[in-house]
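Chemist: the sequence and its predicted three-dimensional model are supplied below.
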Amino acid sequence: MAKDPNGQRGPRIIKERIALDQGIHLTRLYVENTMRAQDPEGFHVLICIGPHQEWSGDGHDKLAGIGFPIWGVRDVWSGKWLGLWVVPNNRLKDSIAYLFLKLVHEYGGIPVQMTTDCGSELVSVYGFANALREAFVSDLPIEELAAHRFLQSIHNITIERGWLPLRLEWGENVKIFWDAGSTTELDHLRDAFNNHRVRKDRGKALPSSLAPNVSFSLYEKYGGENGLLPVDCTIVKQLMENIGGEDLIRFVSRDYAAKAQAVFVDQLGNPKLTMTNVWDIFQEMLPCI
């Protein structure tokens, strides 16, 4: 236990390590009872106590085969989708790091802890989470509370549970439409999820029977504590540019995007773009580009 100051290892892992290191085979029950006696608080149920205490991030690959890899972040306490992006590739560490920093810049701070699965594309997120904590919140040492925690996907519950409604409401339909409208529709769907009032769950320790936007904004009313740790956004912005900037998540070049936008606004009159009309709009734009 002395080798695990963050208390991340359960009785099964400790039992295996003792057998491996010392050659002593103990029962799991014996190990658990000893651990409870040494650190009773370590067995308390962990409950997130407010917004920004923990962000849960993950990629969604169900639509990657047709060019729509997604990466998203949810606030664990409220369930609010903080960010949901269609990107060219959600397996590139710089692209994912840019999205993490973009979210930090948007909110002006970092969460107490960021949790993701163990994908290799997340090493830069891990690095930035630790570096920003050490630079701006040095009174909360990483040794006492990790700034980033890697979990198996099945344990990264908040974000994993969010993908099924996304696929059911949006994923199957997007396969028959053109990608230009995907970001607009995804933003709309994120707003719909964040404003959807969830059912009452008496067995849930986190807020229920209200929309994520409500609990996120009025957290004090529902017993929450804001965990956002302020950072210098100027430095965060510079970090975003240093790793490649917005080009990391662009599908086309800046010049092409500017030309297409000019045609869309000046010649087509800036129509509302939806999943149902995006193909027609593309066909109108194509001769002009």
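Modeler: Noted; the coordinates are in hand.

Chemist: make it CA atoms for all contacts and neighbour counts henceforth
Modeler: Noted.

Chemist: quick one: the helices in the stretch 1-150 of the chain, in order.
Modeler: With DSSP state H, counting those that start in this stretch as the definition, the stretch 1-150 of the chain shows helices at residue ranges 11-22, 28-38, 93-107, 123-136.

Chemist: and His52, which of those is closest to it?
Modeler: The closest of these to His52 is helix 93-107. By Cα to Cα, the value is 9.6 Å.

Chemist: give me the buried positions along the closest one.
Modeler: Within helix 93-107, the residues scored as buried using 16 or more other Cα atoms under 10 Å are 93-105, 107.

Chemist: nearest to Ile14, of the residues you listed?
Modeler: Nearest to Ile14 among the buried residues of helix 93-107, with distances taken as Cα to Cα, is Lys93, at 31.9 Å.

Chemist: check contacts around the closest one.
Modeler: By Cα atoms under 8 Å, 6 or more residues apart in numbering, Lys93 lies in contact with 120-125.

Chemist: let's bring in a second one:
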Amino acid sequence: MSYKDILKSLALQGTIITERHLNRILRSRLLYRRKYDLDAEIDFSVDQLQGPGKVLGYRWMYTKCKQHGISIRKEDVRVLLSLLDPIGSQVRQTRRLRRRQYFAQGPNFVWHIDSYDKLKPYGICINGCIDGFSRNIIWLRAALTNSDLKVIGGYFVEAVERCGGCPLLVRTDMGTENLVVRDLQRYLRRNDVDDRAAERSYITGASTMNQRIESWWGVMRKEGINTWITLLAELKDEGFFAGDFIDKALSQFCFMPIIQEVLNDIRGVWNAHRIRPSKNTNVPSGIPDVMYMAPHLWGAEDSFH
């Protein structure tokens, strides 16, 4: 608080004094508003940078110093942080979010499973699975529901039979439709002795953390599904789709086989196209089918169990 604010606050409490008398009281108690303690600020900043304070900007750090009774100029805090943490200061200056880099050791190290609900209001539910290393689409299916755990579990069983094994890890969101997949994955990995065996072979989290499959939904929509989203939305806007049981049944009967063909085409083209290199050196570039079938070309190994 400034001296004027201190005097106003005291006046509201019934104590009226002059600024000169206020200064006299503060000096007698060894309290100084502008007696800077640079050494204390350096020690405090070093301590903060070793913990959660490493992400703080100089304005936030300046306020924390004031709260801890350290008198320091804001410009001094900025200079100290730029010297003590030059990389962090440079990242904050760009004003861009610093994301963690994705990493998978090889094909079948982790499968990402998720459902796509943009067509669900019309009775058509899409579920997919993508390999984290190669970005190969393991399955991409349209069905009457994506909330029946037996249906999603059936997709997983078919994939395991077709591929000849189960992945090291399975990653899904926290929906109950994935419970059969969870139980199957844990059962298939029950006798393994690695550090990700049994219950640790299945991972759940928020949908935003399941980034491999979540980001791929944008590709699927752009490459063909958006046409059907627009078409069905137009039918609804024009009064030809009320959303009741009969309308959904007609939509499933007329459109689901066609949409499944579109999904098969999208999956085939994606698995055969070449992924461009990215800034993340941990993520390989190449053709998903080739990366999935021949990981040794990228110095990786298949993680099938």
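Modeler: Here it is on my side, so go on. Only a predicted model underlies this, so the values are computations on that prediction, with no experimental measurement involved.

Chemist: for Ser208 of structure 1, find the nearest of the helices of the stretch 1-150 of structure 1.
Modeler: Among the helices of the stretch 1-150 of structure 1, the nearest to Ser208 of structure 1 by Cα to Cα is helix 93-107 (23.6 Å).

Chemist: distance from the closest one to structure 2 after superposition?
Modeler: Once fitted to structure 2, helix 93-107 of structure 1 is off its aligned match by 0.9 Å on average (mean Cα distance after the TM-score superposition for structure 1).

Chemist: which residues of structure 2 does that helix align to?
Modeler: Helix 93-107 of structure 1 corresponds to residues 149-163 of structure 2 when matched by TM-score structural alignment.

Chemist: so what's Leu140 of structure 1 closest to, chain neighbours aside?
Modeler: Using Cα to Cα, 6 or more residues apart in numbering and skipping residues adjacent in sequence, the residue nearest Leu140 of structure 1 is Arg133, 7.7 Å away.

Chemist: these two touch, right, the one you found and Ala147?
Modeler: Yes: with contact defined as Cα atoms under 8 Å, Arg133 of structure 1 counts as touching Ala147 (6.7 Å).

Chemist: where do the strands sit along structure 2?
Modeler: Shown for structure 2, the strands assigned by DSSP state E span residues 110-116, 125-131, 137-143, 169-172, 202-204.

Chemist: who's in contact with the spatially most central residue of structure 2?
Modeler: Nearest residue to the geometric centre of structure 2 (Cα atoms, centre = their mean): Met209, 3.2 Å. With Cα under 8 Å, 6+ apart as the criterion, no residue contacts Met209 of structure 2.

Chemist: and it, what pairs with it in structure 1?
Modeler: Counting by TM-score structural alignment, Met209 of structure 2 corresponds to His155 in structure 1.

Chemist: and what of Gly123 of structure 2?
Modeler: When structure 1 is aligned by TM-score structural alignment, the residue opposite Gly123 of structure 2 is Gly67.

Chemist: can you tell me the closest non-neighbouring residue to its match?
Modeler: Once flanking residues are discounted, Gly67 of structure 1 sits nearest to Pro88: 7.1 Å by Cα to Cα, 6+ apart.

Chemist: for Ala205 of structure 1, see how far away the one you found is.
Modeler: Using Cα to Cα, to the nearest Å, Pro88 of structure 1 is found at 37 Å from Ala205 of structure 1.
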